[in-house]
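[1] What would the 3D arrangement of this be:
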Amino acid sequence: MQQKNSFYKKLAIIILVFFILGVLVKVSGGFFGESEKQITAKNTILQLELNGVILNGKRFIKNLEKYAEKDKVKAILVNINSPGGSVGPSQEIYTEIKRVRDELKKPVICVCTGIIASGAYYSAMGCDKLVVAPGALVGSIGVIMEFANIEKLYDWAKISRYSITSGKFKDSGAEYRSMREDERELFQTMINEVYGQFKTTVMTERKLKEEVVTEYADGRVFTGATAVKLGFADQEGFFKDAVKLAAETAKLGDDYEVFEVPKKRMSIFDLGGGDKEDDVNTLADYADVLKGKAFGNDIQGAVKFVLRSQYLNQPLLLMPGFWEQ
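    Model (predicted):
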């Protein structure tokens, strides 16, 4: 009899546990993972965000591919607020936006009311139209590559650092010595090549003459109003103007809804280490340093922040300066 009662007690506990878990899943919608928001309107304008320094465009591209192909999505709106970033990811975002535009034949409108510079501007070249606020910062067409020479700091710390290499350019850009002239020429050639790719893309997508692009593609930043006058953007406006333009281009009239891709929410499976798939903004790595919290216990983080080591020794399509997110 006791064994029978014990069995029923265990069964009751199991049923209770599953009931509680069911309620939690129903209430939270994302206890065990992301509750996916569905597109319901037959005429939908997909809204994507491109914010911060572009060091990794995987999530943006993943969302673009995931939602753009849906039949209910009639147009795409990319809201940009970015100073640019790494060359490869910026070019990849441009290519994927262009692929949606050309292969799916769906209008893609980019809009910026803050800053759309360098790599972010490169990415926006894949859009059909670019809408900018009159006071937005636009352009910064160019390539920059930064290095840090801290050999005197090593001398002060009485540290002798050296390397053994397989070739004379293997340690080019090393922080423990000055750069040779042949190394400068090597890096300048690399920068010129990427710069040429940038200019060609702008000329092709904006339908501008080479002499016009060459004159203004010297790293300068325009206001949105000037960018429109010179042909580097299509029209002045704000977010709602861009939404209206997307609807007009897709011939939706007033029968549409704007669908904003939901941000990924934490689930219990993320508690161990979080999401390893960064979006374009990776300055979160230095959040504590930027807020003045890491200088005491995290000297390495402080040094990284001061030297900006994440951005060294690589060509960047980036408007200089840090952004705190």
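
[2] switch to C-alpha atoms for all contacts and neighbour counts from now on
    Fine.

[3] Near residue 261, how many other residues are there?
    For residue 261, the neighbour count with other C-alpha atoms under 10 Å is 18.

[4] List the contacts of stretch 52-72.
    Residues from elsewhere that reach stretch 52-72, judged by C-alpha atoms under 8 Å, 6 or more residues apart in numbering: 39-44, 46, 48-50, 73, 76, 81-86, 89-90, 92-93, 96-97, 100, 104, 119-120, 261, 277-283, 318, 323, 325.

[5] Please generate a structure for the following sequence too, so the two can be compared:
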Amino acid sequence: MNYESNPDHDQRPPNVTPAYIAAGHYSPSPATQPIIIQQGRSGGGLLLGTFAMLGWMAFGLCALFLVAQLLTLSDYFDTSGGITEKHHSGTKFADSKVAIISITGVIMDGEGYARSQIDRVRDDASVKAIVLRVDSPGGTVTGSDYIFHHLNKLRQEKDIPLVVSMGSMAASGGYYVAMAVGDQEKSIFAEPTTTTGSIGVIIPHYDVSGLMARYDVKDDSIASHPRKQMLAMTRPIPEEHRELLQAYVDESFSRFKEIVKLGRPAFRDDSAALDELATGEIFTATKAKESGLVDEIGFLEEAIDRAMELAHLDADNTSVVRYLRPATLFDMSGLMMSNSPRPDLSALLELTSPRAYYLASSMPPLMASYSMLWQDR
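    Have a look, this model is predicted:
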């Protein structure tokens, strides 16, 4: 062992010679390791850090509040109905327009996006024709009738042609609103894979009294009259109440068929033919054309061409436009889902209210209505 190269060799006492070390009479002690004493954070420093963190949190909350106020203020001064015009096809800067009004998803109250489009077209003097794009399984009786009423009124007031283009589905209430075409020939186009028809009315009711009995749960509601709970899920419907509800459905059904006659003149003198179709059955585009429920099988482009033809528009001097919701600051920042308002308690309570539906759906109308809260109305 070479002690001359050992760093500990320099630390041995002066009287210890190499020979003494070689004889094993001396072992150098290991080098002393430094001891570092780490001083903990003082109470004042911890308190200062806590206040700093709370300060940043308060700043963040204030920033969010300011953004919310700006959004509210922008909505207050917004006169566009919350929608923006987007060029679809044709000449972008033209004197005349064909406006595409979209009715999509489950129809609830008829307000919102659908009504905003109608109002926008009404106020635009350059719109010379309308293409109603329907992709909806229907919805509530009132909502469907509300949209039909305003579309029909729009067509009559502006005295311009309205042509329907059916998407993947235009059934029940979706077919109902399509009747705003009036008695114009060759005015309803269905795509080859469109599902339409489903002319009928339904009031959903689900009896969970058996399930409640299984878990010993009882309905102890206090009502002003037994009929107040006609559609209560906690009990079967008595025959007397069923007759009242059936009369309600029959009246809504009669109105549905009268509306169909407004848009399908051939059925005005042939109610029996309409009765054969108005069973709630859905139809393919081919069957619907054979039955007179639609006029042509074609896509949106064919419907646009037909609208231009009816309005005597020059394709080289016509712009086809549609209307979109503008993105909000929350949408762009990712803080909220685009066009997906989170349902609140009042909305959920509204969905549980008894109502009649012009709806074609394989799932309960309640669930179809709930899904509407997560899409554009």
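
[6] Quick check on the contacts of stretch 52-72 of the first structure: which are buried?
    39, 43-44, 46, 48-50, 73, 76, 81-86, 89-90, 92-93, 96-97, 100, 119-120, 261, 279-281, 283, 318 (16 or more other C-alpha atoms under 10 Å).

[7] Okay, and which of these map to helices?
    Per DSSP state H, helices hold the following members of these: 89-90, 92-93, 96-97, 100, 119-120.

[8] Pick out the most distant pair among these.
    Greatest spatial distance among those (C-alpha to C-alpha): 100 and 119, at 19.0 Å.

[9] Would you mind finding the match for residue 233 of the first structure in the second structure?
    In the second structure, the residue matched to residue 233 of the first structure (TM-score structural alignment) is residue 294.

[10] How about residue 130 of the first structure?
    Looks like residue 130 of the first structure aligns to residue 188 there (TM-score structural alignment).

[11] Can you verify my assumption that that match contacts residue 298?
    No. Applying C-alpha atoms under 8 Å as the test, residue 188 of the second structure and residue 298 come out as separate, 9.3 Å apart.

[12] And the two? Which one has more around it.
    residue 188 (27 against 18).

[13] Helix, strand, or coil at the nearest residue to the more buried one once chain neighbours are set aside?
    Closest residue in space to residue 188 of the second structure, ignoring its immediate chain neighbours: residue 164 at 4.7 Å, by C-alpha to C-alpha, 6 or more residues apart in numbering. Secondary structure state of residue 164 of the second structure, per DSSP: H, G, I helix; E, B strand; the rest coil, is strand.

[14] Kindly report the same for residue 218 of the first structure.
    coil.

[15] roughly how far apart are the counterpart of it in the second structure and residue 197 of the second structure?
    Matched across to the second structure, residue 218 of the first structure falls on residue 279, judged by TM-score structural alignment. Separation of residue 279 of the second structure from residue 197 of the second structure (C-alpha to C-alpha, to the nearest Å): 9 Å.

[16] Pick out whichever of the two has more residues nearby.
    The neighbour count for residue 279 of the second structure versus residue 197, taken as other C-alpha under 10 Å, is higher for residue 197 (28 against 13).

[17] could you list every residue that touches the residue mapped onto that one from the first structure?
    Aligning on TM-score structural alignment places residue 197 of the second structure opposite residue 139 in the first structure. Contacts for residue 139 of the first structure (C-alpha under 8 Å, 6+ apart) come out as 116-118, 121, 217, 219-222, 227, 232.

[18] Helices along the stretch 151-300 of the first structure, start to end?
    Along the stretch 151-300 of the first structure, the segments classed as helices by DSSP state H, counting those that start in this stretch run 151-156, 181-206, 210-216, 224-230, 239-249, 287-290, 299-307.

[19] Redo those as CSV? Include distance to residue 265 of the first structure.
    Conversion of those to CSV gives the following (distance: least, C-alpha to C-alpha, whole Å):
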stretch, distance to residue 265 of the first structure
helix 151-156, 44
helix 181-206, 36
helix 210-216, 42
helix 224-230, 34
helix 239-249, 25
helix 287-290, 19
helix 299-307, 27
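
[20] could I get those as JSON lines with mean neighbour count and distance to residue 256 of the first structure?
    Listed next are the helices of the stretch 151-300 of the first structure as JSON lines, based on neighbours: other C-alpha atoms under 10 Å; distance: least, C-alpha to C-alpha, whole Å:
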{"stretch": "helix 151-156", "mean neighbour count": "13", "distance to residue 256 of the first structure": "60"}
{"stretch": "helix 181-206", "mean neighbour count": "16", "distance to residue 256 of the first structure": "28"}
{"stretch": "helix 210-216", "mean neighbour count": "13", "distance to residue 256 of the first structure": "37"}
{"stretch": "helix 224-230", "mean neighbour count": "19", "distance to residue 256 of the first structure": "28"}
{"stretch": "helix 239-249", "mean neighbour count": "19", "distance to residue 256 of the first structure": "8"}
{"stretch": "helix 287-290", "mean neighbour count": "17", "distance to residue 256 of the first structure": "38"}
{"stretch": "helix 299-307", "mean neighbour count": "15", "distance to residue 256 of the first structure": "45"}
